[in-house]
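Chemist: sequence-free structure coming up:
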């Protein structure tokens, strides 16, 4: 049960100045007679209709006779005055949600040189080429058919992305593209080439900003010169019918790195 002191504290928190109990309250102070007089409702306040009288079986003392009064909406209990006075944030002042970070792409590329051509080749397994790898043997066959040396020279270490497994450095697609293009451009400045082969979708995407729709086509790239887009070696082994398209495009380009006999 509530004591009179605690009851008055709750009413003060709800900003209730005058109130009347519906039944006799234990430990309550006696009611003041002037509070039992009916009050005229103010004209500028909307009142709710009086609730239906519900029979109450509790004994009622004569001095605590119930007087119907219109209800005035008051703040809910537990809401502090500071919280109620807090201004509502305008939509333009609302905090802008942070963009969701794009996960870094994962790929491995190997740069090789064969005659007057540079080859940026996707490493499907992420590991360097081995002399008996089927994909490497296919690449040697392609170079032999193109009239280029079939023992390409490896240029530098494979480019593996992401560079760091931890840290706050930006390693998204744009950063990967800048890194790959800068890496190839630096090798071209050391030793220019006639044509740059881009073998595999990661090589196309991060060196030329293209996708698989550019297969078998030649692309002119700023800072990288002329490039030839090719499917990945694994894809050529899985879909041998693509080799015919590679050979058809190769015959039109061979004059750029091999004089026509």
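Modeler: Perfect, thanks for sending it. Computed from a prediction, not measured in an experiment: that's the story for all the values here. Numbering: from 1, shown residues only.
Chemist: CA only for contacts and neighbour counts going forward, please
Modeler: Will do.
Chemist: give me the buried positions along stretch 121-128.
Modeler: For stretch 121-128, burial by neighbour count (16 or more other CA atoms under 10 Å) applies to 121-124, 126, 128.
Chemist: ok, so of these, who is nearest residue 158?
Modeler: residue 128 (7.1 Å; CA to CA).
Chemist: hang on, that closest one in a strand?
Modeler: No. Assigned with DSSP: H, G, I helix; E, B strand; the rest coil, residue 128 falls outside any strand and is coil.
Chemist: could you check how far it is from residue 210?
Modeler: Note on residue 128: its distance to residue 210, by CA to CA, to the nearest Å, is 24 Å.
Chemist: thinking again about what came up before, which one of the buried residues of stretch 121-128 is nearest to residue 83?
Modeler: Using CA to CA, the buried residues of stretch 121-128 come closest to residue 83 at residue 126, 57.9 Å.
Chemist: presented hereafter is structure B, for comparison with structure A:
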């Protein structure tokens, strides 16, 4: 083997080793393959050839580790200096702050005001002679002539010796609450506002014609026509305005479901009947 070929092979293997590629050399001719060169078959690996490369890599790695250690040490020293400076500034600023700033007063956090519930109901105003009727509408629509509740109401008026065909007021338009569905004042439509609205409408209707008594049929009618929720006893009498009185009764729907309430209604009616009969 010539010196040039050997030198080229050594250089080639060195380059492959630098690239961390393993060098494979044939030990014998392989079947069905091109014949290997004689100098490759007789090649003797020299381990010392890789030592400079490995030594260089190890040296670079050690230098890098030393550099990292020194950088970490310098960073730790810088951090300690910063902490000492910060502690010194805080120690000198604390007495000044204590002298210049008055002690802060303890502030008690205010409890959030609970949002008031907005009631939802529909009421119908009717008139029969000197009696004004305010009754609940479960479906928020005016009663129809064929509704069982309306037929029962006619029977009650007939038993009370009043015109059994009541006149629908407000152009047959029910009182619906809440009035506003959006806007800045929508959240203020609480029970107090609803009560003031219903009582004002009743007062206006009573002033239109002579009124002896106001019938309240249903829970919402009783609740929002009276001055407060405390006046909610069935078949009871409470004062309204001037000489007008409120008569609290179950709803027409309850009278249909519970026949025993009709007997109580008749007994209470016999006590109240002279008031509207004498006025008529």
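Modeler: Looks like it came in fine. The structure displayed is predicted, hence computed values, not measured ones.
Chemist: would you pull the TM-score for this pair?
Modeler: Once superposed, chain against chain, the TM-score is 0.66 (TM-score structural alignment, normalised by the length of the first structure); 197 aligned residues with a CA RMSD of 3.1 Å.
Chemist: how about TSV for the buried residues of stretch 121-128 of the first structure, with distance to residue 170 of the first structure added?
Modeler: Formatted as TSV, those follow (distance: CA to CA, whole Å):
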residue	distance to residue 170 of the first structure
121	24
122	22
123	23
124	24
126	22
128	26
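Chemist: what strand or helix carries residue 127 of the second structure?
Modeler: Taking DSSP states H and E as the criterion, residue 127 of the second structure maps to strand 121-128.
Chemist: mind giving me the packing neighbours of that strand?
Modeler: strand 131-136, strand 167-168, strand 175-177, helix 219-225 (3 or more CA pairs under 8 Å, 6 or more residues apart in numbering; DSSP states H and E).
Chemist: go through these and name the closest to residue 41 of the second structure.
Modeler: strand 175-177 (106.1 Å).
Chemist: using a markdown table, lay out the helices and strands packed on strand 121-128 of the second structure together with distance to residue 271 of the second structure.
Modeler: Converted to a markdown table, those look like this (distance: least, CA to CA, whole Å):
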| stretch | distance to residue 271 of the second structure |
| --- | --- |
| strand 131-136 | 15 |
| strand 167-168 | 25 |
| strand 175-177 | 30 |
| helix 219-225 | 19 |
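Chemist: show me the one of the ones you listed that comes nearest residue 159 of the second structure.
Modeler: strand 131-136 (13.8 Å).
Chemist: what is the corresponding segment of the first structure for that closest one?
Modeler: Mapped onto the first structure using TM-score structural alignment, strand 131-136 of the second structure spans residues 117-122.
Chemist: now that stretch on the second structure. Mean distance?
Modeler: Its aligned residues in the second structure lie a mean 0.5 Å from stretch 117-122 of the first structure after superposition (mean CA distance after the TM-score superposition for the first structure).
Chemist: list of residues touching that stretch?
Modeler: For stretch 117-122 of the first structure, the surrounding residues in contact (CA atoms under 8 Å, 6 or more residues apart in numbering) are 107-113, 193-203, 232-233, 257.
Chemist: turn the buried ones among the residues you listed into a named PyMOL selection, would you?
Modeler: Applying 16+ other CA under 10 Å to the contacts of stretch 117-122 of the first structure leaves a buried subset, and the PyMOL line that selects it is:
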select buried, resi 107+108+109+110+111+112+113+193+195+196+197+198+199+200+201+202+203+232+233+257
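Chemist: now for the spatially closest residue to residue 208 of the first structure that is not a sequence neighbour, how many residues are close by?
Modeler: Leaving aside its chain neighbours, residue 208 of the first structure sits nearest to residue 221 (6.7 Å; criterion: CA to CA, 6 or more residues apart in numbering). Using other CA atoms under 10 Å, residue 221 of the first structure has 14 other residues around it.
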